[in-house]
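Asks: Give the three-dimensional model of this entry:
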Amino acid sequence: MTLTTPPTVAAAAAKVRATPPRRKERGRRGGSRREAVTGWLFLAPFAILFVVVFVVPIVVSIRASMFSEVPSGEGLYGGGELVETFVGFDNFAIAIANQTFWAGMGRVVLYGLVQIPVMTIAALGLALLLDSFIVRRPGFFRLAFFLPYAIPGVIAAMMWLYLYTPEVSPFMPYLPEGTDFMAPGTILFSMGNMTTWTYTGYNMLIFLAALQAAPRELYEAARIDGASGWQIAVKIKVPLVRGAALLAVLLSIIGTIQLFNEPTVMESQNPWMGKGYTPMMLTYNSLLGAASPSGTGIASAYSLLMAVIAGVLAIVYALMQRRKGGNS
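Replies: The predicted structure follows:
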């Protein structure tokens, strides 16, 4: 008995054998090229927005920091229209030599050394609580803890200013006499309380997402081995959220260097703070001409210095955490 191959199958097989290898290779390259083009088309909207919103402002700020507006007149008192003049790194030299800038930077660093650990520990504690079996309705409490972040920062600062003002505060009359939340020695802590109230819920979600992404088999195995809830939280859950803690602290460092809403609102009722209480306030008021020296050039120099300092602090913290994680 002899098996015969149908003519259509035999013709197709012959055609495949007859196809040159180069044509097959060209087909593969064409498919890869089409996939690459499709990928770039999907990426294009983000890339365009990234360039417009992120890259272009940085380039404009760097360019502005190299120029200064000077009077066009040549008399003793200047005069004439303001002309944009290239000054090189003079604006950076002025910014670096400005004691007001470094005094404000010292305040925000002190503020961050106290506020960031308190907020991070509070956010981690809330996340551990919501991830446990103690809370019956985690969705409700998750929304309640996150709600302060949904309030605009200026509105939240104005609300806390109202609570801190003795003449109108609903709880100040019940505190010990002489309590002043806006005194020079306590106002940083008062602003820290405002920021902690606003951002603890946001950082809690970062920790909670990391906890819920962890495999539940780890917790079940620990319970079978006789571990208590406290031991599971301290020895298993906390080490698992180390990456989330790094992200939360890095974001907090950047936000601390850019502290603006709270001190600006507090300064409206406490003029002794001045227009340069924080570096961000000094930058903003220099741009508006309310602080000296003023102008777009010096304001851009301040902002770039703040970016460099925030980046250095973030990198130092990340390296310390990586070295600590490697040693452990």
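Asks: from here on, contacts and neighbour counts on C-alpha atoms
Replies: OK.
Asks: what's residue 313 in contact with, if anything?
Replies: residue 253 (CA atoms under 8 Å, 6 or more residues apart in numbering).
Asks: Helix, strand or coil: sort out it for me.
Replies: helix (DSSP: H, G, I helix; E, B strand; the rest coil).
Asks: How about residue 84?
Replies: Applying three-state DSSP: residue 84 is strand.
Asks: element containing the nearest residue to it once chain neighbours are set aside?
Replies: Residue nearest to residue 84 in three dimensions, not counting chain neighbours: residue 69, with 4.4 Å by CA to CA, 6 or more residues apart in numbering. For residue 69, the host element (DSSP states H and E) is strand 67-71.
Asks: Would you do the same for the sequence below? I want to compare the two.
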Amino acid sequence: MNHANRGYLFVAPFLLCFAVLFLLPLVYAGYLSLFKEQLVGGVVWAGLENYARAFGDDRLLGGILRVARFFLIQVPVMLALALAAALAIDSGLLRLAKMFRLGVFIPYAVPSVVAALMWGYLYGPAYGPLADLAPFLSAEWMLASLANIVTWEFTGYNMIILYAALRAVPHELYEAAAVDGAGPWRIAWRIKIPALRPALLLCLLFSVIGSFQLFAEPNLLQRLAPNVIDSAYTPNLYAYSLAFTSQDVNYAAAVSFLLGLVIVIASYAVLFVSGRRQKS
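Replies: Below is the predicted model:
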């Protein structure tokens, strides 16, 4: 085997897992979305009927708008906290920097299910220690409560990405700026943050995907606030309810495909806006 083909041998396990665990389920879901089940006749060909139904489904559209609002509220706060933590660690002025970095990152190691259960206990009106501060499980506060859980979980993950990008910035730039009289704040604003734009864009793309796939947290908090979180509170929760509660697998597959399309469009919009700003 020549050197050119050895590379394919090394990536073959990944390609196999990618095909079996991602491509084949995706193709099968697309196949299911083109059928529907009837009381008389069983499963029959539906074409794009499930997609037309989804475009007119107010519950699905409401869920998409809700997670879009969640994204606009939660992601800027999370990235700002991650950026501040990364800059604080990289500054070299923070005492016990390793302990601080570990403390911020530890929540990411906690599974989403455990995090939702823990915060659900804190929010609970009957026994939660935070219940006296505000009605966190009410309709007015629920989106902010979910945003708090996700921010607690993923700030450390984004901090690590940003801190790794900061470590790649040549220290000669900092030394030159210091010689010119720039202080730590000016160095951070003029050198470090501009150097982090690619890493921030990566974190933003991950956040787009994660926000529109929100599932575990509302699914668990639904037990505590069933009158606030219904089966269509988020698109992922809606698709899950359609497939496993209503047994409408074909329509659930169409909803999942449309959700994927929304994620692709939102990700492209982020890349397009970012590219326009860099050119300007």
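Asks: And the TM-score between them?
Replies: Remark: TM-score between the superposed chains equals 0.96 [TM-score structural alignment, normalised by the length of the second structure]; 279 aligned residues with a CA RMSD of 1.3 Å.
Asks: that older thread, distance of the residue nearest to residue 84 of the first structure relative to residue 276 of the first structure?
Replies: Noted for residue 69 of the first structure: a distance of 21 Å to residue 276 of the first structure, by CA to CA, to the nearest Å.
Asks: now swap in residue 133 of the first structure and tell me
Replies: To residue 276 of the first structure, residue 133 of the first structure is 48 Å away according to CA to CA.
Asks: sorry, back to before: which one's more surrounded, residue 69 and residue 276 of the first structure?
Replies: Neighbours per residue (other CA atoms under 10 Å) separate residue 69 of the first structure from residue 276, with residue 276 holding more: 25 against 16.
Asks: secondary structure element for that one?
Replies: Using DSSP H and E, no helix or strand contains residue 276 of the first structure.
Asks: which residue in the second structure lines up with it?
Replies: In the second structure, the residue matched to residue 276 of the first structure (TM-score structural alignment) is residue 232.
Asks: Could you pull up the residues touching the nearest residue to that match once chain neighbours are set aside?
Replies: Using CA to CA, 6+ apart and skipping the chain neighbours, the partner closest in space to residue 232 of the second structure is residue 238 (4.3 Å). With contact taken as CA under 8 Å, 6+ apart, residue 238 of the second structure is in contact with 60, 231, 232, 252.
Asks: any idea what residue 45 of the first structure aligns with in the second structure?
Replies: Aligned partner of residue 45 of the first structure by TM-score structural alignment: residue 13.
Asks: so how far is residue 57 of the second structure from the alignment partner in the second structure of the residue nearest to residue 84 of the first structure?
Replies: In the second structure, residue 69 of the first structure lines up with residue 37, judged by TM-score structural alignment. Distance of residue 37 of the second structure to residue 57 of the second structure, given as CA to CA: 18 Å.
Asks: again, but for residue 30 of the second structure
Replies: Taking CA to CA, one finds residue 30 of the second structure at 19 Å from residue 57 of the second structure.
Asks: that older thread, how big's the offset between the helix or strand hosting the residue nearest to residue 232 of the second structure and the first structure?
Replies: Using DSSP H and E, residue 238 of the second structure falls within helix 235-244. Compared with the first structure after fitting, helix 235-244 of the second structure deviates on average by 0.5 Å (mean CA distance after the TM-score superposition for the first structure).
Asks: Any buried residues in that helix, and which?
Replies: 235, 236, 237, 238, 239, 240, 241, 242, 243 (16 or more other CA atoms under 10 Å).
Asks: Spatially nearest residue to the counterpart of residue 213 of the second structure in the first structure, not counting backbone neighbours?
Replies: With TM-score structural alignment defining the correspondence, residue 213 of the second structure maps onto residue 258 in the first structure. Leaving aside its sequence neighbours, residue 258 of the first structure sits nearest to residue 280 (CA to CA, 6+ apart; 5.6 Å).
Asks: I figured the one you found was touching residue 260, is that so?
Replies: Yes: counting by CA atoms under 8 Å, residue 280 of the first structure does reach residue 260; the two are 5.7 Å apart.
Asks: Shouldn't residue 129 of the second structure be within a strand?
Replies: No: assessed with three-state DSSP, residue 129 of the second structure is coil; it does not lie in a strand.
Asks: so who does it touch?
Replies: 122, 123.
Asks: And it, what's its match in the first structure?
Replies: Matched by TM-score structural alignment, residue 129 of the second structure corresponds to residue 170 in the first structure.
Asks: what's the answer for residue 197 of the second structure, then?
Replies: Match for residue 197 of the second structure (TM-score structural alignment): residue 242.
Asks: can you check residue 177 of the second structure too?
Replies: With TM-score structural alignment as the criterion, residue 177 of the second structure matches residue 222.
Asks: list the contacts for its match?
Replies: When contacts are counted by CA under 8 Å, 6+ apart, residue 222 of the first structure is found next to residue 232.
Asks: ok, 10 Å please
Replies: Shown in contact with residue 222 of the first structure (CA atoms under 10 Å, 6 or more residues apart in numbering): 228, 229, 231, 232, 235, 236.
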